[in-house]
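A.B. asks: need a 3D model of the following:
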Amino acid sequence: MRDVRDALMVARNTEGKLVRRPLSPHLQVYRWPLSMAISILHRVTGVAISVGTLLMTWWLVAAAVSDNAFASAQWFMGSAVGLLLLFGWTLALFFHFFAGIRHLVWDAGFGFDPPDYNISGWAVVIATGVATVLVWIIGLVVW
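C.D. replies: As a prediction, this is how the structure comes out:
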């Protein structure tokens, strides 16, 4: 016996041929537009910045409390896990910054045409990568 849902999964493509389709968009079928992915990541990086700020606050408070507290905080920040967290925080900070500039441009009424918002989306991604790598190269050379 056929399931009722099977009837809902039948549709016609542009040539008129019968095809099976999913009941709802799925990750295997639906492709995220760049602007949607950037919008979601903008929110996620806002949360990541908050968590990273707690880590930086711990480092600053440890510096104010005692030499031993600062030494342990500094040791953690210099460890592989600490550097990875700092790199992620830097990446989130720059992404959120550049995506925020993109939103400010939109608020001014510019960049709503599909070619414009695709270009600005890729500009956010590229600027984030370049700025993060540049800051880390300078930071590691100075360190």
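A.B. asks: drop to CA atoms for contacts and neighbour counts, all remaining ones
C.D. replies: Will do.
A.B. asks: let's check: the centremost residue of the protein is which one?
C.D. replies: Residue closest to the mean C-alpha point of the chain, counted by C-alpha atoms, centre = their mean, is residue 41 at 3.4 Å.
A.B. asks: let's see this one next to it:
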Amino acid sequence: MAEQRQAVERPLSPHLQIYRVTITMAMSILHRIVGVALYVGTALVAWWLLATATGPDAYAAFQSVAGHWVGQIILFGYTWALLHHLFGGIRYLFWDEIVGLNNKTADIVSWLALIASLGGTVIVWGIVCTSRGVI
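C.D. replies: Next up is the predicted model:
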């Protein structure tokens, strides 16, 4: 007679409802999302460069979009995305060199990367607005 196998009790893999969201987890997910968003932003930079090279009419069309308040928000977000990805990449470089891998240091470095990206964005746009005479 054939022997029947009994089901082996195996642990279930945990899913997102079980994990507590940490700053390192959120920054890792955000780093990937921002990386994808940079592709779209780079297309806008390419449009700007092409419009600049093409002539005044093409540049005026670009400027009408970029100068609109929606365009300004997109440019602000692109600036933040660039700086966030930069500081997140620096954070990963530290981790590649086995520096700051304990939980407390990793959390601190993640917060510093987030604060630096936000602060850097405000500084860049402060300089832009000051040079334009907006402020």
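A.B. asks: now what about the TM-score between them?
C.D. replies: Once the chains are overlaid, their TM-score stands at 0.83 when taken by TM-score structural alignment, normalised by the length of the second structure; 119 aligned residues with a C-alpha RMSD of 1.4 Å.
A.B. asks: give me the neighbour count for residue 118 of the second structure.
C.D. replies: 16 (other C-alpha atoms under 10 Å).
A.B. asks: ignore what I typed, I meant residue 18 of the second structure.
C.D. replies: 8.
A.B. asks: how about residue 97 of the second structure?
C.D. replies: Neighbours around residue 97 of the second structure, by other C-alpha under 10 Å: 9.
A.B. asks: again, but for residue 134 of the first structure
C.D. replies: So residue 134 of the first structure, with other C-alpha under 10 Å, has 12 neighbours.
A.B. asks: separation between it and residue 40 of the first structure?
C.D. replies: 25 Å (C-alpha to C-alpha, to the nearest Å).
A.B. asks: state the helix or strand in which the counterpart of the residue nearest to the centre of the first structure in the second structure lies.
C.D. replies: Residue mapping for residue 41 of the first structure onto the second structure gives residue 30, with TM-score structural alignment as the criterion. If you go by DSSP states H and E, residue 30 of the second structure is part of helix 23-54.
A.B. asks: the next helix or strand after that helix vs the first structure, mean deviation?
C.D. replies: The element immediately downstream of helix 23-54 of the second structure (helix or strand, assigned by DSSP H and E) is helix 56-66. Compared with the first structure after the fit, helix 56-66 of the second structure shows a mean deviation of 0.8 Å (mean C-alpha distance after the TM-score superposition for the first structure).
A.B. asks: and helix 56-66 of the second structure, which stretch of the first structure?
C.D. replies: So helix 56-66 of the second structure sits over residues 67-77 in the first structure, by TM-score structural alignment.
A.B. asks: how far off centre is stretch 76-91 of the first structure?
C.D. replies: 17 Å (C-alpha atoms, centre = their mean, to the nearest Å).
A.B. asks: in it, what counts as buried?
C.D. replies: Residues 77, 82, 85, 86, 87, 88, 89, 90, 91 are the ones in stretch 76-91 of the first structure that count as buried (16 or more other C-alpha atoms under 10 Å).
A.B. asks: which ones among those lie within helices?
C.D. replies: The helices, defined by DSSP state H, take in 77, 82, 85, 86, 87, 88, 89, 90, 91 from these.
A.B. asks: now flag whichever of these is closest to residue 33 of the first structure.
C.D. replies: residue 91 (21.1 Å; C-alpha to C-alpha).
A.B. asks: residue 48 of the first structure versus the closest one, what's the distance?
C.D. replies: 10 Å.
A.B. asks: and residue 86 of the first structure, by the same measure?
C.D. replies: Using C-alpha to C-alpha, residue 86 of the first structure is found at 11 Å from residue 48 of the first structure.
A.B. asks: wait, what's in contact with residue 24 of the second structure?
C.D. replies: 106, 107, 110 (C-alpha atoms under 8 Å, 6 or more residues apart in numbering).
A.B. asks: and the last one, what pairs with it in the first structure?
C.D. replies: Counting by TM-score structural alignment, residue 110 of the second structure lines up with residue 121 in the first structure.
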